[in-house]
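Participant: here's a sequence, model it:
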Amino acid sequence: MTRQPTRPAAAPDVGSAADLLDIARSVLADYATEERVREFDEAERFDAELYLELARAGLLSAALSTAGKPHHGRQTAILEELGAGPTSIGVAFVVQYMAVELLASHGTEQQKAEFLDPLLEGAARASFALSEPDGGTDVARAMKTVAVALPDGSYSISGQKKWIGGAMDSDYLILLARTAPISGSAAINGITTFLVRRGTPGIESQEIETMGIRGLAQCDIRMDDVRVPGDCVLGRPDFGFRQVLATLNGERLNAAAVALGIARGAFGTALDWARSRYAFGRAVGGFQALQHSLVDTSLKIEAAALLLEKAVKSADSASASADVESALAKLAASEAAISTTDVGMRLMGGWGFARAMPMQRYFRDARLYAFAPLTNEMIRNYLGERMLHLPRSY
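Facilitator: This next block holds a predicted model:
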């Protein structure tokens, strides 16, 4: 039975991440029991009621500071909590926070009223359509989706997008398409960002069956002569990819936060099991080898948390760049999540393998962040160049 909302539709006037964390925990306690999370994961359905409750509690509008700039400390606090529970909702929030930042930074007043305000209220959801079948990491050079300007000022968009989260039932796409050919080595130029309503004629979507994050559908999108009015260009024409690049620090931080949440959720489950499961007359947590693996896992989690905290402080500072810090945090948190869920599966044995237990879901979901939003191999390449000042390797 659907509950009536008990929290205000408007964003609460809270200033700290701790306040928002309390609000998030209150909503999750009511709407995200382990049984419910498992139900939506097994059914491979998006929990729209939970999403709406979180939005009504102000957890989407909290993405921005009072000055209208991204507030990374608030975002990561919320996302870490979501990652530890309804992880698919956390991944959905990462996309919405990116949409909020792009619209707040580059949208016209009309676009903010039409697209941003409903998003902040939870009345609409966006999907971010960038990746293509032939281009993930190198998508700018590989981009084949094109938008052709028409005499009346509108655009005709044709092409394909792949791995677009939530696109089956989102309300609009933030979509990037090439509007000018590549000139020289600057592949990132000549790409424009569009706001495309999901019901626009010419758009076809197909769901991709995935191993993890099963509560948020990943989709293929095909576009054939999709007509978009000129006032749906987001920001400066031909500079859309550069606009997206400016959001990458925030996306890495938010991915790190969800991954860290997965690690914490899995670690808590493993630790409870180590204390309560008995073998050979004592708790399995009393065996030295298992203690060592749990301690090592805890070390990775705490190190990732400190790196994320440092990166968030840099990102929220007006005078500092967080490029290297956000890359380090994403790498550390994703590796911690993968390591922790592996330890948890080994510790729980056959019980970890059971779909009635949360560990197998954490194990599956954690794998997303080995390659999203950027592969850990590319993150290492980036850090080799930017942090260690080695020759560029890609």
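Participant: C-alpha from now on. contacts and neighbour counts both.
Facilitator: Noted.
Participant: count the residues that sit near Gly199.
Facilitator: By other Cα atoms under 10 Å, the residues close to Gly199 number 12.
Participant: contact partners for the residue nearest the centre of the chain?
Facilitator: Closest to where the C-alpha atoms of the chain average out (Cα atoms, centre = their mean) is Val94, at 3.1 Å. Under the criterion of Cα atoms under 8 Å, 6 or more residues apart in numbering, the contact partners of Val94 comprise 79, 251, 254-255.
Participant: could you give me the buried positions within the strand or helix carrying it?
Facilitator: Secondary structure here is read from DSSP states H and E; on that basis Val94 sits in helix 87-106. Using 16 or more other Cα atoms under 10 Å as the test for burial, helix 87-106 gives 87-106.
Participant: for the comparison step, fold the sequence that follows:
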Amino acid sequence: MSKSIFPWRSCAKQLGWGLVVFTVATMLGDRGYLEQMELLYLRLLLMPIYGTEDQRQDFLRELTSMDLLASYCLTEPNSGSDAASLQTTARRQAGSTDYILNGEKAFISGGGAADVYLVMARTGEAGPKGISCFYVDKDSKGLSFGRQEDKLGWRSQPTSSVILDDVRVPERCLIGKEGEGFTIAMSALDGGRINIATCSVGGAQFCVDAAQGYVSTRKQFGKAIIDFQNTQFKLADMLTKVQASRCLVLNAATALDSKAPWASASAAMAKRFATDECYNVANDALQLHGGYGYLKDYAVERYVRDLRVHTILEGTNEIMRVVMARHMIKSQA
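Facilitator: The predicted structure follows:
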């Protein structure tokens, strides 16, 4: 029986490459999001921008050394795309500077496995200006987790709800100022969208290579499947989609790195196109494998399952179209 295991060894290997430390050093040097390599740590690495010097000293060493794993908590059962309507609250405790957090977060990557959680909670008025950001330790009293979600794909990554029941958080764990939480949350999305698009490109490239290898050796009607023109056309279209996606991702990364005014729209465009088209590529690769592609003996079925959620993560692709359209309208105003 197969097991879904989180790849801790891979995380440790990344530490050996210095990716996490380099990303933090880059951000502290005010060079922007030059390296968008760390999906799991991206949000917590916003601390160099929004955190105080004391918070950097207290939290960053353990995070960049990967002694601690971190999760980002924005989505709630009743606020997905409409993130500004979140209902988790953070209230000052009477006679104290501490905050008391109550609420529930949904679909949290690393839920139950991470050591710390960046929690977006409401400290003030309705809407985005009333949201603040808090650093919450996993051992905090009142913090608990729902069951691990039984997902179609991304099965090795733990995903659960995060439940806060009168969780006491000291004032020093407020990241930024009160009311800045939504800005902090949104500032991570452009890089996150490029990350997801990049993952889609990598997965689709694997599927193209796997499909080409399979049809080159699989014979039907006396010759290799790759010798049929319809197979060649399919492979050509698949490769074109991957290359076009790759170009959009690189363009978006360049715009984000240079802090171009169209960076958010470029990230949304890359995310929308790459995740849609690369999923289609994976699905086409499965089709080229025929019945064998539907078996777990071949890796393409896993890529189909894993890439499917990319059209939902980091903002649905419908929201990506909204972001692009707003940019178009604003630029013409």
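Participant: overlay the chains and give the TM-score.
Facilitator: The TM-score (TM-score structural alignment, normalised by the length of structure 2) is 0.93; 329 aligned residues with a Cα RMSD of 1.9 Å.
Participant: for the closest residue to Gln160 of structure 1 other than its chain neighbours, give its distance to Tyr97 of structure 1.
Facilitator: What sits nearest to Gln160 of structure 1 in space, not counting adjacent residues and going by Cα to Cα, 6 or more residues apart in numbering, is Arg222, at 4.6 Å. Here the distance between Arg222 of structure 1 and Tyr97 of structure 1 works out to 25 Å (Cα to Cα, to the nearest Å).
Participant: circling back: who are the neighbours in contact with the residue nearest to Gln160 of structure 1?
Facilitator: Counting by Cα under 8 Å, 6+ apart, Arg222 of structure 1 has contacts 158-161, 202-205.
Participant: repeat for Arg277 of structure 1
Facilitator: Applying Cα under 8 Å, 6+ apart, one finds that Arg277 of structure 1 lies in contact with 283-284.
Participant: quick revisit: element containing the residue nearest to Gln160 of structure 1?
Facilitator: Taking DSSP H and E as the criterion, Arg222 of structure 1 maps to strand 218-228.
Participant: Arg272 of structure 2 too?
Facilitator: Per DSSP H and E: Arg272 of structure 2 is located in helix 263-288.
Participant: read off where that helix ends up in structure 1.
Facilitator: With the alignment judged by TM-score structural alignment, the segment of structure 1 matched to helix 263-288 of structure 2 spans residues 322-347.
Participant: tell me the residues of structure 2 aligned with stretch 283-295 of structure 1.
Facilitator: On structure 2, the counterpart of stretch 283-295 of structure 1 by TM-score structural alignment is residues 224-236.
Participant: any buried residues in the matching stretch, and which?
Facilitator: Applying a neighbour-count criterion of 16+ other Cα under 10 Å, the buried positions in stretch 224-236 of structure 2 are 225-226, 234-235.
Participant: would you state the helices of the stretch 151-300 of structure 2 in chain order?
Facilitator: Residue ranges of the helices in the stretch 151-300 of structure 2, as given by DSSP state H, counting those that start in this stretch, are 181-187, 189-217, 229-257, 263-288, 300-308.
Participant: how big is the angle separating the second one from helix 300-308?
Facilitator: By that I understand helix 189-217 of structure 2. Counting by axes from the mean of the first three to the mean of the last three Cα atoms, to 10 degrees, helix 189-217 of structure 2 points 160 degrees away from the direction of helix 300-308.
Participant: hmm, back to that, quick one: map the residue nearest to the centre of structure 1 onto structure 2.
Facilitator: Aligned against structure 2 - with TM-score structural alignment as the criterion - Val94 of structure 1 pairs with Leu39.
Participant: can you check Gly136 of structure 1 too?
Facilitator: Under the alignment (TM-score structural alignment), Gly136 of structure 1 maps onto Gly80 of structure 2.
Participant: next, count neighbours for its match.
Facilitator: Using other Cα under 10 Å, the number of residues around Gly80 of structure 2 comes to 16.
Participant: can you check Asp209 of structure 2 too?
Facilitator: Using other Cα under 10 Å, Asp209 of structure 2 has 13 neighbouring residues.
Participant: just give me the match in structure 1 for it.
Facilitator: Using TM-score structural alignment, the partner of Asp209 of structure 2 in structure 1 is Gly268.
Participant: tell me the spacing between that match and Ile174 of structure 1.
Facilitator: When Cα to Cα is applied, the distance between Gly268 of structure 1 and Ile174 of structure 1 equals 37 Å.
Participant: now swap in Met143 of structure 1 and tell me
Facilitator: According to Cα to Cα, Met143 of structure 1 stands 15 Å off from Ile174 of structure 1.
Participant: please apply the same query to Ala142 of structure 1.
Facilitator: The gap separating Ala142 of structure 1 from Ile174 of structure 1 is 18 Å, by Cα to Cα.
Participant: give me every residue that touches the residue mapped onto Leu152 of structure 2 from structure 1.
Facilitator: Taking TM-score structural alignment as the alignment basis, one finds that Leu152 of structure 2 is matched in structure 1 by Met211. For Met211 of structure 1, the contacting residues are 364-365, taking Cα under 8 Å, 6+ apart as the criterion.
Participant: over to the one 3 residues further on?
Facilitator: Listed by Cα under 8 Å, 6+ apart, the contact set of Arg214 of structure 1 reads 41-42, 44-45, 88.
Participant: burial measure for the closest residue to Ser258 of structure 2 other than its chain neighbours, as a count.
Facilitator: Closest residue in space to Ser258 of structure 2, ignoring its immediate chain neighbours: Gly32 at 7.8 Å, by Cα to Cα, 6+ apart. Applying the criterion other Cα under 10 Å, we find 16 residues in the vicinity of Gly32 of structure 2.
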